[in-house]
Every structure is written in structure tokens, then in C-alpha cells.
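Chemist: sequence below, structure please.
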Amino acid sequence: MAIDPKSFEAIADLAYRESGLQLVVEKASMIQSRLRHRLKAVGTDSFASYAELVCSDEGLDERRQMISALTTNVSHFFRESHHFELLGQKILPGLIDKLRAGRRFRVWSAGCSNGQEAYSIAMTMLETFPEMAKMDVKILATDIDPKVVSFGRSAVYPERLTTGIPKNLKDKYFSVQKGKEGDEYTASEALKSLVVFKELNLLSNWPMKQKMDVVFCRNVVIYFDADTQDRLWPRFHSLLNSDGHLFLGHSERISEPSNAGFINNGPTSYRPIVAKR
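Modeler: As a prediction, the model looks like this:
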């Protein structure tokens, strides 16, 4: 069952409008594979009828399921470790006195996938300063895919998804129990208390009413075209505190940082330009 060109174009246009995903015709076979179970779920064996459904008002719920099926959710704990090192060795030590005095500290894991990034941030915080557990500190973890948001909120990981956690941290911050497919690791209450999971489309309105200190948006915008990326950078700039930090994935760059209000601060790391008075 192959997807016809008209249906592919309709689905690709919808995915771009809804989530910024770029679906190219060269990946048609992969897209077919990812959507076949959705066709079965809605009771059709035709990509044409499926495209008609998701593009209609009646297909709003299925539209979310389609985006979920098309979204790549690949992550692991402490991925691209240099960002966590910068957080623990440079950023937090420079703020600890202010945090002890009552300053709030907010981190956004944008495109959090299964939650490994958010819990890696939490472990970095607690390992740097255990007292942060009692400070005004929160990590917002968001993703467009409701399934991975729910998975991250559960904080239960099969052993194969715990790759990257040093043994001492796994022993300290996770409990292990037998699951249906082997050992499962559950994050401690100390970690879970720092993280709030929410479903959020990066291209929609952002509900945050207060500024962020650090934004991790890694290996997300690589799926967006240049125009979509260029619309996101100023939004991140507006959301960050003047001493904030933006981390991108290893294959992502802001092409003209100064145009978006940023300066480079190391590999795939950026800081807002502070206007001189």
C-alpha cells in the first residue's frame, strides 16, 4: 500500500503547518511505514481517505496522532554532555548565592522526548548543589507528542533507555524493579519534584508568563526549514533572562546570531546580547 503523490502532498503540507516538520518525497517509504498503523486505527486502507480525514475539521484528534507518529523521538541521558558540564560547572556556581537569597531558576527542555534530557538536567542540579531541591527551581519539559510527555511524566525507564547514566547516579537517583521485559528504573521523587511535563507545539503560542534562565532546544529545529528556525530564535531571545543560555543540538546553528539577539558562547551554546546603557 503506497502513498499516492496527492495524498503525500496534503499530509506534508499539513505536517508543516501544524508542527514545522519537513516531509520530503525521498522519505515517502518511511512516512508510509510510520502512518500505516494510523490508517488501521481509523479503519481505512487508503492514504487518500486518511489524508482527507486529517485535513478536515473532524480529523483534529487524528491530526495530533499523525504528528506523533511522524515525530522522531530519539534521546538518551546526558546526551551531548558538554551542555550539562557547562550548566554544572559554570552557570549554577555563578548563581548559587542569588539562589540562596531567593532568586528563582527556570529551565525549559523544549522537545523533551521521553524525558531523559529533563532528568539529566535535574541530576546535574542536585549533584552540583543538593540544596537546590529546596530552592525555587523548576524544569519545564515539553513536547508536541502526548505519548512521550506521558512516558516522561511516568519516570519509568526500561534498562535499554537508561544508557548514559553513570552507575553512581543510577544507583543514587533511580530504583530498579522487574518489568515485563526486564529491569525497569524509576526516577526518585527528588528528580520528579523538579520537573513539570506539558504538551506543547513549539510553533504555537507559548504559555510561559515568566522568563527562563536556560533553554535546551536540542535536535528539534533540525527538522524545520530555515524560515521556521529564523522565526523561533527571536522568540527564544524574548523568553530568556539577560544572563540566560540557549543550547542547541550538535547539528544545529543560528546562522546569524546577532540578527536574533544572540552571541556564541561555546559549541552550540548561545547567550542573549545585552544592550549597553
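Chemist: only C-alpha atoms for contact and neighbour calcs from this point on.
Modeler: Will do.
Chemist: what residues are up against His245?
Modeler: Asp213, Val214, Val215, Ser269, Tyr270, Arg271, Pro272 (Cα atoms under 8 Å, 6 or more residues apart in numbering).
Chemist: ok, residues contacting the helix or strand harbouring the fifth one?
Modeler: Element membership for Tyr270, per DSSP states H and E: strand 269-272. For strand 269-272, the surrounding residues in contact (Cα under 8 Å, 6+ apart) are 83, 237, 240-248, 261-265.
Chemist: name only those of those that count as buried.
Modeler: 83, 237, 240-242, 244-248, 261-264 (16 or more other Cα atoms under 10 Å).
Chemist: tell me where the stretch 1-150 of the chain has helices.
Modeler: Counting by DSSP state H, counting those that start in this stretch, the stretch 1-150 of the chain has helices at residues 5-19, 28-42, 47-54, 60-70, 81-86, 92-100, 116-128, 146-154.
Chemist: those: which one's closest to Asp227?
Modeler: Among those, the nearest to Asp227 by Cα to Cα is helix 5-19 (11.7 Å).
Chemist: can you report how many residues neighbour Arg271?
Modeler: Neighbour count for Arg271, taken as other Cα atoms under 10 Å: 22.
Chemist: give me the nearest residue to it, chain neighbours excluded.
Modeler: His245 (4.9 Å; Cα to Cα, 6 or more residues apart in numbering).
Chemist: the one you found sits in which helix or strand?
Modeler: strand 240-248.
Chemist: give the next helix or strand downstream of that strand.
Modeler: Following strand 240-248 in sequence, per DSSP H and E, is strand 262-264.
Chemist: one more to put side by side:
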Amino acid sequence: MKDYTFNDYRKMVEDHLMDFIPDVDHKSITLYESMKYSLMSGGKRIRPVLLLAACDFCGGNLREALPYACAIEYIHTYSLIHDDLPCMDDDDLRRGVPTNHKVYGEAVATLAGDGLQSAAYEVMSRDMLFYFDDAEALKRKVRAAYEICKGAGCRGIVAGQIADISVGDQNCSREMLDYIHLTKTSALIVAAIRAGARLGNADEDTLEDLTVYAENLGLAFQIRDDILDVEGSEEEMGKKSGMDSKNKKATYPALSGMEESKKWLNTLTEVAIDALSKYYDNAEVFVKLAKDLAVRDK
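Modeler: Below is the predicted model of the structure:
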């Protein structure tokens, strides 16, 4: 594994994020502008970074992984656009700027999300077309694409979203809350890690260790997000605080209290780090990310 930092991987993503967006006819230019608006409005780029880092960790080729890293960010961005719509969480602010539907209207925002999602699948499929003469490379890419599609679909973020809007904060069990966030949040983080590992041709033991790390990181990330919605400020987070309470969402602080939520956040972070402890300095980028996310203010 090369001595890359989180910011090194992030720069790779930022430098190429628009490269794989399919050409849009000028007659549909509003769609392109709306997609680009949300895609390039900032963000931590955690999922594509994790994909690249996992690929690198397992000895893969980062250049070959870039289309998949960008694809997973397209999917994540589409999910945020839809999540912000009035029919979902009804948010006015995302990453410090007005949400997509506030700029382009609900219909265009919905279609921009659809466009980004389909672009992700087009990008991955198009990349596979170049590897018909290399069966082993093609297998790695098919497996990576499968991980991403699974994390994005009806067993992943879509399942989490439907459970989230179906359950209020008054009748949500801990089991259901864990399910919501293992699907709504963790699933795409797990998909990123596993896709990167698949591209790097990881052995099963390494794949399992990375999966345990990602599952716990994803839950920890969501708990920190729940905590920030209560304790954070709009200026720090780039979005409105208190929205979970306003929308009567099931959250860890609402269910278990703030003190217990912070303890659980720390436990999950420790479990994530411990899952990769046997890799020592080779896993430094993953360890540092887990620690940073546990104390983030946005």
C-alpha cells in the first residue's frame, strides 16, 4: 500500500469526478447543471476515498478503480438530493448551500438524482466493456459493481430510507434503529470498502476484516451525525440542526439518550479500529479516518 493520506485519495476523486459523467444533449442541459450542482458542492467524499484506499490496501490499481470510486459518489449524491426533498426530510440546506430542489425545483431535483444514479451504473458497465479479453480483471470489476449496486438498492440505502420514513421516534426499537442505519448509512460504506477490496483482488480473510471495519464505521458515523443534529450548529455542519427532532425521526439520542449514544459511538469506533489492528501501519489511513469521524463537527 502506498503512503497516501485521506486527502491524497480525496484529491484523486475531486480531480476526476466530472470525467465520467455521460455526455448530456444541450436540450437537456438543465439536467446536467442540476447534477453538477450537487455533485460539486463539496462533501467529505468518504465513500470513494474508502473504495480507493481499500483497493490500494489490497494491492490493486488505483487508476482502474477511479470509475467505481466516482460511481459510488454519484450514488451517494443522488441519495442526498432525494433525501432532502419535501416528501422525505424537507431540508433547505446541504453542505452549506441551498439543497438542489431549492435551486432547481422538485421535479428537476428528482430527475437529477435519477440521472446520477443511472450514470453510476453506466460508468461501471462501460468500464467493464474494456476488459472482455481479461477474464480475471473482468471478474474483479463485476464483483465490485455488484457490491455497489447491492449497497445502493432495496437491501441497502433504499431499504433504510423506507424504514426511516415508516418508523417514528416514539415506537422504534433498538433493533429497528440498528437496521435503519445499517442499511441507510452503513450499507454504502460497506459497499465502498468491499468494492475496493474486490478490485484489489483481496483474499477472503482481508475482505472480512475490512467489512467488519466498515460496518462499525458506518454505524459510528450515523451516531455522530445524530449527536451533531442535537449539539451542532448550522454554521459548523453546513445544514440545519434539529431536523431529526422536527421530523420525529428515530435516532440514537432520542432512543437511548446522549450519554449512552456517545459511549456507543466510542465502542463502535474501537471495534472498527481493532478489526484492522493486525495490519499495523498499513491500515493507518483507515484508523485515522475512524478516529477523525468520531470527533467531527460536520
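Chemist: can you pull the TM-score for these?
Modeler: Overlay of the two chains. TM-score (TM-score structural alignment, normalised by the length of the first structure): 0.27; 132 aligned residues with a Cα RMSD of 6.5 Å.
Chemist: any chance of the contacts of His245 of the first structure in JSON lines, plus distance to Val42 of the first structure?
Modeler: Formatted as JSON lines, these follow (distance: Cα to Cα, whole Å):
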{"residue": "Asp213", "distance to Val42 of the first structure": "43"}
{"residue": "Val214", "distance to Val42 of the first structure": "40"}
{"residue": "Val215", "distance to Val42 of the first structure": "37"}
{"residue": "Ser269", "distance to Val42 of the first structure": "43"}
{"residue": "Tyr270", "distance to Val42 of the first structure": "44"}
{"residue": "Arg271", "distance to Val42 of the first structure": "46"}
{"residue": "Pro272", "distance to Val42 of the first structure": "46"}
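Chemist: and the residues you listed, which two are furthest apart?
Modeler: Maximum distance among the contacts of His245 of the first structure (Cα to Cα): 13.3 Å, for Asp213 and Ser269.
Chemist: first to last residue in stretch 244-260 of the second structure, what's the distance?
Modeler: 18 Å (Cα to Cα, to the nearest Å).
Chemist: which secondary structure element is home to Leu289 of the second structure?
Modeler: Using DSSP H and E, Leu289 of the second structure falls in helix 284-294.
Chemist: of the buried ones among the contacts of strand 269-272 of the first structure, which is the nearest to Ile121 of the first structure?
Modeler: The closest of those, once distances to Ile121 of the first structure are taken by Cα to Cα, is His83, at 9.5 Å.
Chemist: just give the closest residue to that closest one, not the sequence neighbours.
Modeler: Phe247 (7.1 Å).
Chemist: gap between the one you found and Asp230 of the first structure?
Modeler: Taking Cα to Cα, one finds Phe247 of the first structure at 16 Å from Asp230 of the first structure.
Chemist: Lys198 of the first structure: what secondary structure?
Modeler: strand (DSSP: H, G, I helix; E, B strand; the rest coil).
Chemist: quick check: it touching Val148?
Modeler: No - assessed by Cα atoms under 8 Å, Lys198 of the first structure is found out of contact with Val148, at 10.1 Å.
Chemist: between those two, what contacts are shared?
Modeler: Common neighbours of Lys198 of the first structure and Val148 (Cα under 8 Å, 6+ apart) do not exist.
Chemist: from Leu51 of the second structure, how far out is Ala272 of the second structure?
Modeler: Counting by Cα to Cα - Ala272 of the second structure and Leu51 of the second structure are separated by 16 Å.
Chemist: and the two? which has more neighbours close in?
Modeler: For Ala272 of the second structure versus Leu51, neighbours defined as other Cα under 10 Å are more numerous around Leu51 (32 against 27).
Chemist: wait, a helix at that one?
Modeler: Yes - per three-state DSSP, Leu51 of the second structure lies within a helix segment.
Chemist: and the closest residue in space to it that isn't next to it in sequence, what element?
Modeler: Spatially, and ignoring its direct neighbours in sequence, Leu51 of the second structure is nearest to Gly196 (4.3 Å; Cα to Cα, 6+ apart). For Gly196 of the second structure, the element it lies in under DSSP H and E is helix 187-199.
Chemist: please apply the same query to Gly160 of the second structure.
Modeler: Judged by DSSP H and E, Gly160 of the second structure forms part of helix 157-166.
Chemist: from the contact counts, what lies against the helix or strand following that helix?
Modeler: Following helix 157-166 of the second structure in sequence order, the next helix or strand is helix 174-181 (DSSP H and E). If contacts are counted by 3 or more Cα pairs under 8 Å, 6 or more residues apart in numbering; DSSP states H and E, helix 174-181 of the second structure sits against helix 157-166, helix 204-231.
Chemist: tabulate the ones you listed (a markdown table), appending mean neighbour count and distance to Glu122 of the second structure.
Modeler: As requested, these are exported to a markdown table (neighbours: other Cα atoms under 10 Å; distance: least, Cα to Cα, whole Å):
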| stretch | mean neighbour count | distance to Glu122 of the second structure |
| --- | --- | --- |
| helix 157-166 | 19 | 19 |
| helix 204-231 | 21 | 26 |
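Chemist: which one of these lies closest to Asp127 of the second structure?
Modeler: Across those, Asp127 of the second structure has its closest neighbour in helix 204-231 (22.9 Å, Cα to Cα).
Chemist: and the residue nearest to Arg271 of the first structure, how far is that from Phe8 of the first structure?
Modeler: With the distance defined as Cα to Cα, His245 of the first structure ends up 38 Å from Phe8 of the first structure.
Chemist: repeat for Met212 of the first structure
Modeler: 38 Å.
Chemist: Ser81 of the first structure now?
Modeler: Taking Cα to Cα, one finds Ser81 of the first structure at 38 Å from Phe8 of the first structure.
Chemist: quick one: which of the two has more around it?
Modeler: Phe8 (21 against 12).
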